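K.L.:
Here is a sequence together with a model predicted from it:
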Amino acid sequence: MADGQLTATGPHPVSAARIAVRIGLIYLAARALTTTLLLIAAQLSGAGSRMGEGADLGDVVVAWDGQWYWYLAETGYPAELPRTESGQVAENAWAFMPLFAYLAKLVGMPFGHWAVGAFLVSILAGYGASVVLYHLLRSRLDDPAATWAVVFFAFAPLAPLFQVGYAESLNLLWLFLALWCVMRRRYAWLYALIPLMAFTRPGVLAFSLFLALFGLWRWFRRDREPLPAREIFHIVTLGLLAAAVGFAWQVLAGWVTGEPGAYLATELAWRRNWLPGDAAFFPFEGFVSAAGFWFGTMWRLPPVLGYLVLAASVLAVAAALLFVPQVKRVGVEVRLWSASYLVYLLLVFFPQSSIFRLLVPLSPLWGAVAAPRSLAWRIGVLVACIAGQWWWIYNMYAMGDTASRVP
């Protein structure tokens, strides 16, 4: 059962405690480096930066979306949608799910500040996600490869998210646990994990698609791995649950505000930072519009080039998920999740600088990057991760002064 292997490879299993300590040391080293880079960025922050002059680490934690989560935790959600002078729905808290904001507030109460709670929730969830990622990949890869994948994850260009007021690290913890449960066929835990994902960050609809594809895969290979009725029940029920909670926030926002399209209108309010005027949502429209906007309006290139690059990128990613041996080694569950999440982004997202952050849920693919055994390759990837991390921190925090520098 090559694709469905559920046990760790290698002759010498390592105890869970030793793994936790090893991952902890890697994670602490990564966070020390990130803290140093964030301190440098805070010192470089000027009057035009989002953080302003004289910034410190506290300002970093609550910068950008961190400020929105903080505001949400203190004031809650508006019962009436705010409007711009032209009558359009303005940016507001309905774009942000509640779990991270209120959990950070609870954790921060003994310290007297939400930012402390946000930092603790993010950094602890990031460590938990790192440990789970190791176990998730260890069922497909050997110990060195799984460990190096965690190294890349902990030092990745977007690793600063593990210590700022963003919900990403908490969502990654739920996601990796959910994928691990699917890989081990332990479905009962998903009845809790799926709602936790749904109310931490948008994107649980991608997990619903993943379960549908996973169910089809299990059905077509049931002659090699038996598919009992109870497993069919869990996969179908959990897929429907993910779809239901994925739309629940839109229903709730509409019910509280009295406007059925409240959530969608709120999300589209952010798009006006790039495309002024009224915007309408159609599946795939965001990427198509962005291809024309970035290549045509911003970069003064033929818009058709943007459409060709978009099409070529989709085909290249699909080919990598289907045929690249290193990607195939991480397991069909990770590949199906990656495909499902990318389809979800294509359906709903307008790509801009935040696309790097939106790709973080694809982190299990670090296993494919770590699969080659060459030490030179692995060191080179680590150096590239650190360089990318500084590039991202410098642009999003030290500079952070234009719509093209939004984390």
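P.N.:
Structure received.
K.L.:
going forward, measure contacts between C-alpha atoms and count neighbours the same way
P.N.:
Fine.
K.L.:
For this protein, just list every one of the strands.
P.N.:
If DSSP state E is used as the criterion, the chain turns out to lack strands entirely.
K.L.:
From what I see, Met197 and Val204 are in contact.
P.N.:
Yes. Under the criterion of Cα atoms under 8 Å, Met197 is in contact with Val204, at a separation of 6.3 Å.
K.L.:
and the gap between His234 and Trp180?
P.N.:
His234 sits at a distance of 15 Å from Trp180 (criterion: Cα to Cα, to the nearest Å).
K.L.:
typo on my end, Ala17
P.N.:
When distances are taken as Cα to Cα, Ala17 and Trp180 turn out to be 18 Å apart.
K.L.:
Counting neighbours, go ahead and name the busier of the two.
P.N.:
When neighbours are counted by other Cα atoms under 10 Å, Trp180 comes out ahead of the other of Ala17 and Trp180, with 22 against 9.
K.L.:
Is the more buried one in contact with Ser139, as I believe?
P.N.:
No. Checked against Cα under 8 Å, the pair Trp180 and Ser139 is beyond contact range at 9.3 Å.
K.L.:
which residues of the stretch 51-200 of the chain fall in helices?
P.N.:
Using DSSP state H, counting those that start in this stretch, the helices of the stretch 51-200 of the chain run over 57-61, 65-75, 98-108, 114-138, 143-154, 168-183, 190-198.
K.L.:
Dump those into TSV; add distance to Tyr307 as well.
P.N.:
Output for these, formatted as TSV (distance: least, Cα to Cα, whole Å):
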stretch	distance to Tyr307
helix 57-61	36
helix 65-75	30
helix 98-108	36
helix 114-138	35
helix 143-154	31
helix 168-183	30
helix 190-198	32
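K.L.:
Check it against this one:
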Amino acid sequence: MAHGVLTAARRWARTPIAARIAAIYVLARLVTTALLGLAASLSGPASRFGPEAGIDDFVVGWDAQWYWLVAVEGYPSELPLTEAGTVAENAWAFMPVYAYLARIVGVPLGSWGAGALVISLAAGYAACLALHRLLRGRIGSAPALWAVAFFASGPLAALFQVGYAEALFVMMLLFALDAVQRRRYGILYALIPIMAFTRPGILAFALFLGLHGILRWVRRDREPLRRVEVVHILLLGALATVTGFAWQVIAGLVTGDAGSYLATELAWRRAWGMGEDGFVPFEGWIQAAQFWFSHWGMPGWWGLVALVLLVAGATAALLFAPSVRRLGADVRLWSASYLLYLLAVFFPQSSTFRLLLPLTPLWGAVVPRRRAYRFAVLVLCIAGQWLWIYHVYALGNTFWQVP
């Protein structure tokens, strides 16, 4: 038996890395499919999916309906209004790339949902390849493979099998971070505009490029900074900034209302009793900290203390945690940039966990050294995945169960 295990291990080690990642990814998708099937069997009359729910219903559920609506009807030229006269939730909150790409892919497959599923599945596998490539030079090939396993099986792994744009965006993001890490800036001219119209977040990448450029300037004695690289970083930062605001401009031109995009985003906050005074950077987290702690029966000011501790803890981890420092400066700068972006623009609610998916490179920081502990982390990932799937799909009937 020991000889058989050793032989299998040697064959596994000789297998091309793309095939090993494919095997891990396929196994992870089978697990997710089983969990989604179980959730469908547990879906009852109280769930938005009903007692006859199937996995196909989950694929086009929740925000996937908005992407489908974009693909079928496009964007409204007149903003819908609530009875109170405020802007109602509408399609302008959802970027066009994933929606229309799913429509194109879905034509030969017979439906938009089928196209969305294929794109998410394919993008998830490509993201796994990019994650391994990004991490292997920092933590080694074997630990990077474990990071891929955690990513493919993690609490948010269902996003690889539903009609959400996250998998596609994260795939491009990981390739972009790898390009920056390898100083191959040229590919970013293609990636940045596509990312910008896939889902919000490209402004965080603009901040990251700025910080990356500053760090390279500071370290130019250790790593020469060529003039052409300075030009690339400046141009790419400008491109990310311009495309980051482009969707707001487009929405304004189509609707005739310059503030239409921000008003649309704030429509989701109004459902929580927030956002009536317009958008104020960083206000969302302050409001949410007080809201949630009051909702849980605790003083609202406890939430503010918890928020300060959360920010301080995240900052300390990015600056000082050895496992995070091993990932390299670019991963840490991206993580800090994205967290600051979320802190500035987001109102924390049930979608918070989904919006953390762009922090995927940090999986490399949680790979234990001992194999037994690695399997333990993998089990926890799958358990977390079931917890997420159970609440947002099997139950999915209240405000804190929206993915």
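P.N.:
Looks like it arrived, so ask away. Computed from a predicted structure; not experimentally measured.
K.L.:
thinking again about what came up before, tell me which of the helices of the stretch 51-200 of structure 1 approaches Tyr341 of structure 1 most closely.
P.N.:
Taking Cα to Cα as the measure, those were each checked against Tyr341 of structure 1, and helix 168-183 came out nearest at 11.6 Å.
K.L.:
average offset between that closest one and structure 2?
P.N.:
In the superposition with structure 2, the aligned residues lie an average of 0.4 Å away from helix 168-183 of structure 1, counting by mean Cα distance after the TM-score superposition for structure 1.
K.L.:
can you name the residues of structure 2 that that helix overlays?
P.N.:
Helix 168-183 of structure 1 corresponds to residues 166-181 of structure 2 when matched by TM-score structural alignment.
K.L.:
Quick check, Gly115 of structure 2 in contact with Ala102.
P.N.:
Yes. Here Gly115 of structure 2 lies in contact with Ala102, judged by Cα under 8 Å, at a distance of 4.5 Å.
K.L.:
quick one: contacts for Leu158 of structure 1?
P.N.:
Contact analysis of Leu158 of structure 1 by Cα atoms under 8 Å, 6 or more residues apart in numbering lists Phe356, Arg357, Val360, Gln389, Trp392.
K.L.:
what do we get in structure 2 for it?
P.N.:
Across the two structures, Leu158 of structure 1 finds its equivalent in Leu156 of structure 2, going by TM-score structural alignment.
K.L.:
And Phe119 of structure 1, by the same measure?
P.N.:
The pairwise alignment with structure 2 assigns Phe119 of structure 1 to Leu117, based on TM-score structural alignment.
K.L.:
does its match really touch Val59, like I thought?
P.N.:
Yes. If you go by Cα under 8 Å, Leu117 of structure 2 and Val59 touch, sitting 6.9 Å apart.
K.L.:
overlap in contacts of those two?
P.N.:
With contacts defined as Cα under 8 Å, 6+ apart, the residues adjacent to both Leu117 of structure 2 and Val59 are Gln161, Val162, Gly163.
K.L.:
which residues touch the last one?
P.N.:
Put plainly, it is Gly163 of structure 2. Residues in contact with Gly163 of structure 2, defined by Cα under 8 Å, 6+ apart, are Val59, Val60, Gly61, Asp63, Ala64, Tyr67, Gly113, Ala116, Leu117, Ser120.
K.L.:
Would you confirm that the last one contacts Ala167?
P.N.:
To tie it back to what came earlier, the one meant is Ser120 of structure 2. Yes. Between Ser120 of structure 2 and Ala167 there is a contact at 5.6 Å, judged by Cα under 8 Å.
K.L.:
Show me whatever sits in contact with both of these two.
P.N.:
With contacts taken as Cα under 8 Å, 6+ apart, Ser120 of structure 2 and Ala167 have Leu159, Phe160 as neighbours in common.
K.L.:
count of neighbours near Arg373 of structure 1?
P.N.:
A count of nearby residues for Arg373 of structure 1, using other Cα under 10 Å, gives 11.
K.L.:
Counterpart of it over in structure 2?
P.N.:
Residue-level alignment of Arg373 of structure 1 against structure 2, with TM-score structural alignment as criterion, gives Arg369.
K.L.:
where's that match relative to Ala142 of structure 2, distance?
P.N.:
With distances taken as Cα to Cα, Arg369 of structure 2 is found 11 Å from Ala142 of structure 2.
K.L.:
again, but for Ala53 of structure 2
P.N.:
Counting by Cα to Cα, the separation of Ala53 of structure 2 from Ala142 of structure 2 is 39 Å.
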